[in-house]
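*Asks:* could you work out the structure for the sequence below:
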Amino acid sequence: MTSSENSPATQLASVSWNDDGLPVSKQFDDIYFSTASGLEESRYVFIDGNQLTERWQQLIPGSGFNIGETGFGSGLNFLAAWQLWENLETTESCQLHFCSVEKYPLSPADLKQALALWPQLSKYSDALINAYPPQPLSGIHQLVFNQGKVLLTLYFGEAAEGFSQFAAIDKAGEKVRSLINAFKCANGTRAPYINAWFLDGFAPAKNPEMWSHELFEKIKMLSGKNTSIATFTVAGTVRKGLQNVGFECKKIKGFGRKREMLIGHLPANQTFPVSDITSQDEALEKKPSLLTTQLSTKQRRRSQNENSWHLISTPDNKNIEHCIVIGGGLAGCHTAFALAQKNIAVTIIEKEPSLATQASGNRQGVVYAKLSPFQDPLSTFNLNAQIYADHFYQTHNFYRNCGDQCGVLHLAVNDRQQQLYSEFAKRFQGNKAFVQWLTREQCQDVSGLKSHYNALYLPTSGWINPVKLCRQLSQHPLITVKYYQDITTLEHNGSWHVSNASGQHICQADAVVIANAFYAQQFHQSQHLPLKHIRGQVSHIDTDLMPTQVKSVICGDGYIAPAHDNHYTFGATFGLNDDDQRLRHSDHTENLNKLKVLSPDLDGIDAQVKPDTLSGKVGFRCTTPDYFPIVGPVARFEDMTQSFALLRKKAKAVIDEPGAYHQNLFCNLAYGSRGLCYAPLSAQLLASLISGDFLPIERQLYRYLHPARFLIRDLMRNKV
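*Replies:* You can find the predicted model right below:
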């Protein structure tokens, strides 16, 4: 575990502004866009060069289109594509996914100044600026626009590495990587590919490192039948690099005074760069044992701990049109909403008479994750989830309709937290819209209460009423809900059939998502998952009994949220292996003791308020031993242990075989006490897996959420 000071962070672009007010890169001594007309050049080179207008006019309703870009820069190409996409009637029910890489991202201030040059795009640029990731954040960031109809997936870092993350391929041998991509991808049902490439970026003469053979290999790996390319340059480095990996290219007239530009496409028989496999159909006829292709000793050392257990062994390229989601809490409703946004019909099956009655049924929940300057996997996921959740609830108006974007204070209640929180704030010191470090006096200005401590402040976060949220999520026209249905049996026979305890058939669909917390263990397919439940009790107090008004969420050892329906919600207790569903006065006392520590204004609250006068709610949180949620395909336990049995004897053995999974059976579980924060990103991840879309997080980080991770770890420790 390393701190942010010792970990690589994205270096921001160093920008100057010329006499015409145009941005110029100091790193590469080159302009970001044409001094004549950057927008018109973007449309000519990339939109017309890839014939996007004509291709988009022929799209099938409900389909998608993926664009890949080298060099996000100011985002001008993305905005131009988004504008055209929105203005075509044929794209109304389709999804545009724009994937771009950028080694030196613009700061939010520079991005705003650059895009101000294009007032005709302000509708789109304002949305981009509002969603733009805090700096410096390396890795993948997925931004959602137009109710999920437009996705922007950014990778801040090296271009070739970024496209490796999009492809979800491993660092093993070249043939193994190709076969993995041919057989299946980390994306559950089918591997996504780029339909059109915008090969942008600074001129090859000024940025030769980006235009490498490795980059062209990654572009090829992410391309499919008749993928097109367009680029402003005709430099031999680019043209030959594309031709060497199988693209057919030709020069055409360039924009304005530029004499030439380059366009091209990938022929159907050039999809996979493996000498004995020339098409995907042929690849799929091969047996999975092909994945044990010979590797050099050096390659085997490098690929240790990067086995292919997370990949699907039998590809299913049939589109999933209908999915059952078992569980109507935060996990289930978020999953259903994310799937519906990808044009997949969903049936939520809930055993209670209404949604969000169990752990998701509190009056108020805080959009909270434990933030840290460390860049270990859990800290990285927490940060990504926090950013994604706040943007999700804001853009979909859920903060306004189901809660309050009032800001959240993370009190530094001890010296260790003081150090970590202040370091975290320092890391993002140029992004006060995302996070701020506040003194005790400043905390009082924000919360309305005096503070014992300094604090980390997230001004765009807040609280949500989970019940209202689940109701609104489930109102999507592609979502239906069945109540009073306690599912106990899942059976697959061409499609999935779900039945209740009486054996009554309830529903069938192409796929099933198990999202019913620790009740997932009642299904034999998922009973091996190491789920545990923690009892939690929150307390409610009348607003008249509080000495002062609370204006923001305050989190320390406990928490309190601003008033809602004439009550304050505070807590909460944590009881492992405690099944008591009754409200307990002793837990109210514990919550009152936590409350009074949050502020000097609340020091005497436990003496003024009697525990037996308080109302509250008991819920049971579902969690895992490693505190990550569980998101992805459900493993076939016996087959998986057999395929990876060698790990019992040699934990670092290289087994280039895919995992064994139930066809189209997935789960989304174990958020612990961070459901409101984890749910949006986890649901988007799962929807991307099911629909065969590019993932919203890095490939390696996905492994930490993968349901099979516990089984693999237990094999390596010889526990199963």
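
*Asks:* could you use CA atoms for every contact and neighbour count after this?
*Replies:* Will do.

*Asks:* might one say that residue 388 is in contact with residue 681?
*Replies:* Yes. Residue 388 lies in contact with residue 681 (Cα atoms under 8 Å); the separation is 6.2 Å.

*Asks:* state the distance from residue 420 to residue 674.
*Replies:* Applying Cα to Cα, to the nearest Å, the value for residue 420 to residue 674 is 20 Å.

*Asks:* where's residue 82, which helix or strand?
*Replies:* Assigned by DSSP states H and E, residue 82 belongs to helix 76-87.

*Asks:* now the second one, please; I'll put the structures next to each other:
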Amino acid sequence: MSRLLTQPEIDWKEDGTPVARAAGDVYFTAGDGLAETRAVFLAGCGLPEGWSGRESFTIAETGFGTGLNFLAAWDLWRQTRPSPTAFLHFVSYEGFPLAREDAARALSAWPELAGLSDRLIAVWPGPVRGVRHFIWPEDGVSLTLHLADIAESFPDSVYHADAWFLDGFSPAKNEAMWAPDLFKWVSERSVPGAPAATFTVAGAVRRGLADAGFSVAKAPGHGRKRERLEARLATPPAPEPDVFGLSRPLPRANRVAILGAGIAGASAAHALKQLGAEPVIFDPADGPASGGSGNPMGLVMPRLDAGDTAQARLLVDAYLAARQTYRGRPGVTETDVRQVPKDDAETARFEKLLADPPLPLEDLEALAGGGLLHKRALIVEPAKLLPSLLAGVEQHYGARPDVDLASRTVNGRAFDAIVLANGMAAGALLPWLGLEARMGQVDFTDGPAGAPPFAMASGTYALACGTRRLWGATFDKVAPETTPFTSDAAREENLKGVEALSPYWIRDTRSTDIASRASLRATTADRLPLIGAAPDHDAFLETFAGMRKGRPADADAPLLDRVFVSSGFGARGFTWGPWAGSVLAARLCGAPAPASRSALEAVAPARLLLRALKRGRA
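*Replies:* The predicted model follows:
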């Protein structure tokens, strides 16, 4: 199976109807598709009455296609939004995403939706497996797209839907979208009483919904179709144990204290504010971006694995989320990155990766002579970027905050939730996190003239933007309580690295006016960050004590009451930050997870305790 998804070949009827050649079925009928969506799906799910008085409403859909159903729901939401703070969340699945040009052509049939379709086309994702998340806070609308085969992505998603649009191609032409397991997954991801609507009345669909706990009824069809189905979840299934603390319903958190004003804290604050929450930043430094996020420049590029694993997809998801969040912000410059192999083993790894790339040619290609060219990567200037992410957020600096996790208070103020986004300091509050400290030093200078953006990487990296030149960084293990310090040894190590890269400005590194900066990077033993709910350590070990004897974890994880962690980013803080922020904001605001379950489990703090129990070390 190719790591990139297949984009369908589209045939166009004379009236503009798009037809998927492989499926032999239409996406919609030109001139009638929007009316059909409104009749079959919106009215079929009782909308807009169903979201009246609601502050949050989630629609899930099988088969994103052209995005027409999403746009119709968005359009109706704008007309009938229950309040200025209410949010519509739309979750959809697609295994064969349309090319941007085909989607734009298809949606051009509906000029009344042009303002919305233009905004969707502007962020239309490429054929990259994973989860893409977009938000339009001005309208209170979010879109979460699971891009993969539905049999893989559906059971790996986390949310509870208030309504369902079942809209694959017809069951006779696309059996995979109507497989028996699909109805079980729909039931498991529904709130009690959730309606579901579909255009088909096929017997297998009626039986599948009924077996999954839905009451099913035929209704008058639209246009040339005599009948359609309306269903409602009458018998919800028993929930599965929430071992990692990912999906148990929580009270919406409006006032959220965030400890730390680096990229982790700024990203969390930005994502929370987009969802209408009121984040408050606390940091003992004099301002944002003072610790590990405070270098003059940083590089956002993907870390690509040759194998198609959950971790590999997670890293791609995080990179694309960062690129989406930073686009157009101050202190962000797009650039290509030349990544040259360090040795023969890495050369072989690059060759294997390019034989089945996880990113399309618009983002990744081979370098002549070996290596990778990462296109549309980013050079960031934290001193400009972080203030833009924190715009409009209440911020407190200059004193170490007095934190009581048990009462969720900071400096005596009570909050609905607390986020530990303070690097190594998170380990002081929760020592069992086992955070490791790494000293990272970069060196920098100003060249004699401005230059186009430039980046090279091979274990170390070298950046140029304007007159600034920066290279490094070291990553040396130190004691957690170490005060950051620069050293000649680290400067020499960085100099050797940049000489091996040999950028065009190599002479500038021999200037007498070289500055250095060092900071601690919090990392973990498995090199994945800690993002998610903080377990109650002692209660967790007691609840899952049977794991020491080989028993499975089969209960809800005991958690600290609305305490969350966003730390352990290592040297990739600017890559992890936006993805982590969106994950935490969704959890705290009751929105669908903008990530797969396997990704959330891979970064959940609970994994540390589960692993220790399984290995008999806790």
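
*Asks:* TM-score for the pair, please.
*Replies:* Once superposed, the chains reach a TM-score of 0.92 (TM-score structural alignment, normalised by the length of the second structure), with 616 aligned residues with a Cα RMSD of 2.8 Å.

*Asks:* quick one, what contacts residue 63 of the first structure?
*Replies:* Contacts for residue 63 of the first structure (Cα atoms under 8 Å, 6 or more residues apart in numbering) come out as 93, 94, 95.

*Asks:* any idea what the second one aligns with in the second structure?
*Replies:* Alignment note (TM-score structural alignment): residue 94 of the first structure maps to residue 86 of the second structure.

*Asks:* residues contacting its match?
*Replies:* 54, 55, 56, 140.

*Asks:* most surrounded residue in these?
*Replies:* Scoring those on neighbours with other Cα atoms under 10 Å, the highest-scoring entry is residue 140 at 23 neighbours.

*Asks:* for it, give me its contacts.
*Replies:* Applying Cα under 8 Å, 6+ apart to residue 140 of the second structure gives the contacts 84, 85, 86, 87, 88, 275.

*Asks:* and the helices in the stretch 401-550 of the second structure?
*Replies:* With DSSP state H, counting those that start in this stretch as the criterion, the stretch 401-550 of the second structure has helices at 425-429, 488-501, 537-543.

*Asks:* residues in the first structure aligned with the last one?
*Replies:* Mapping helix 537-543 of the second structure onto the first structure (TM-score structural alignment) gives residues 637-643.

*Asks:* how far does that stretch sit from its chain's centre?
*Replies:* For stretch 637-643 of the first structure, the separation from the chain centroid amounts to 29 Å (computed by Cα atoms, centre = their mean, to the nearest Å).

*Asks:* post-alignment, it versus the second structure, mean distance?
*Replies:* The superposed stretch 637-643 of the first structure is, by mean Cα distance after the TM-score superposition for the first structure, a mean 1.8 Å from where its aligned residues fall in the second structure.

*Asks:* which position in the second structure aligns with residue 581 of the first structure?
*Replies:* Residue 581 of the first structure maps onto residue 484 in the second structure, with residues paired by TM-score structural alignment.

*Asks:* neighbours of that match, how many?
*Replies:* Residues near residue 484 of the second structure, counting by other Cα under 10 Å: 17.

*Asks:* and the closest residue to it other than its chain neighbours, how far is that from residue 3 of the second structure?
*Replies:* The shortest distance from residue 484 of the second structure to any non-neighbouring residue, by Cα to Cα, 6 or more residues apart in numbering, is to residue 519 (5.2 Å). Taking Cα to Cα as the measure, residue 519 of the second structure falls 37 Å from residue 3 of the second structure.

*Asks:* so for those two, which sits in the more crowded spot?
*Replies:* For the pair residue 519 of the second structure and residue 3, the greater number of neighbours falls to residue 519 (23 against 18), based on other Cα under 10 Å.

*Asks:* aligned partner of the more buried one in the first structure?
*Replies:* Looking across to the first structure (by TM-score structural alignment), residue 519 of the second structure lines up with residue 619.

*Asks:* then residue 367 of the second structure?
*Replies:* Counting by TM-score structural alignment, the partner of residue 367 of the second structure is residue 438.

*Asks:* tell me how far that match lies from residue 412 of the first structure.
*Replies:* Between residue 438 of the first structure and residue 412 of the first structure the distance is 10 Å, computed by Cα to Cα.

*Asks:* same thing with residue 541 of the first structure?
*Replies:* Counting by Cα to Cα - residue 541 of the first structure and residue 412 of the first structure are separated by 25 Å.

*Asks:* which parts of the stretch 201-350 of the second structure are strands?
*Replies:* Along the stretch 201-350 of the second structure, counting by DSSP state E, counting those that start in this stretch, strands occupy 214-220, 227-233, 255-259, 278-283, 298-300, 332-339.

*Asks:* pull up the overlap in contacts between residue 438 and residue 412 of the first structure.
*Replies:* Common contacts of residue 438 of the first structure and residue 412 (Cα under 8 Å, 6+ apart): 454, 455, 456.

*Asks:* please tell me how far the aligned partner of residue 310 of the second structure in the first structure sits from residue 715 of the first structure.
*Replies:* In the first structure, residue 310 of the second structure lines up with residue 377, judged by TM-score structural alignment. Computed as Cα to Cα, the residue 377 of the first structure to residue 715 of the first structure distance reads 21 Å.
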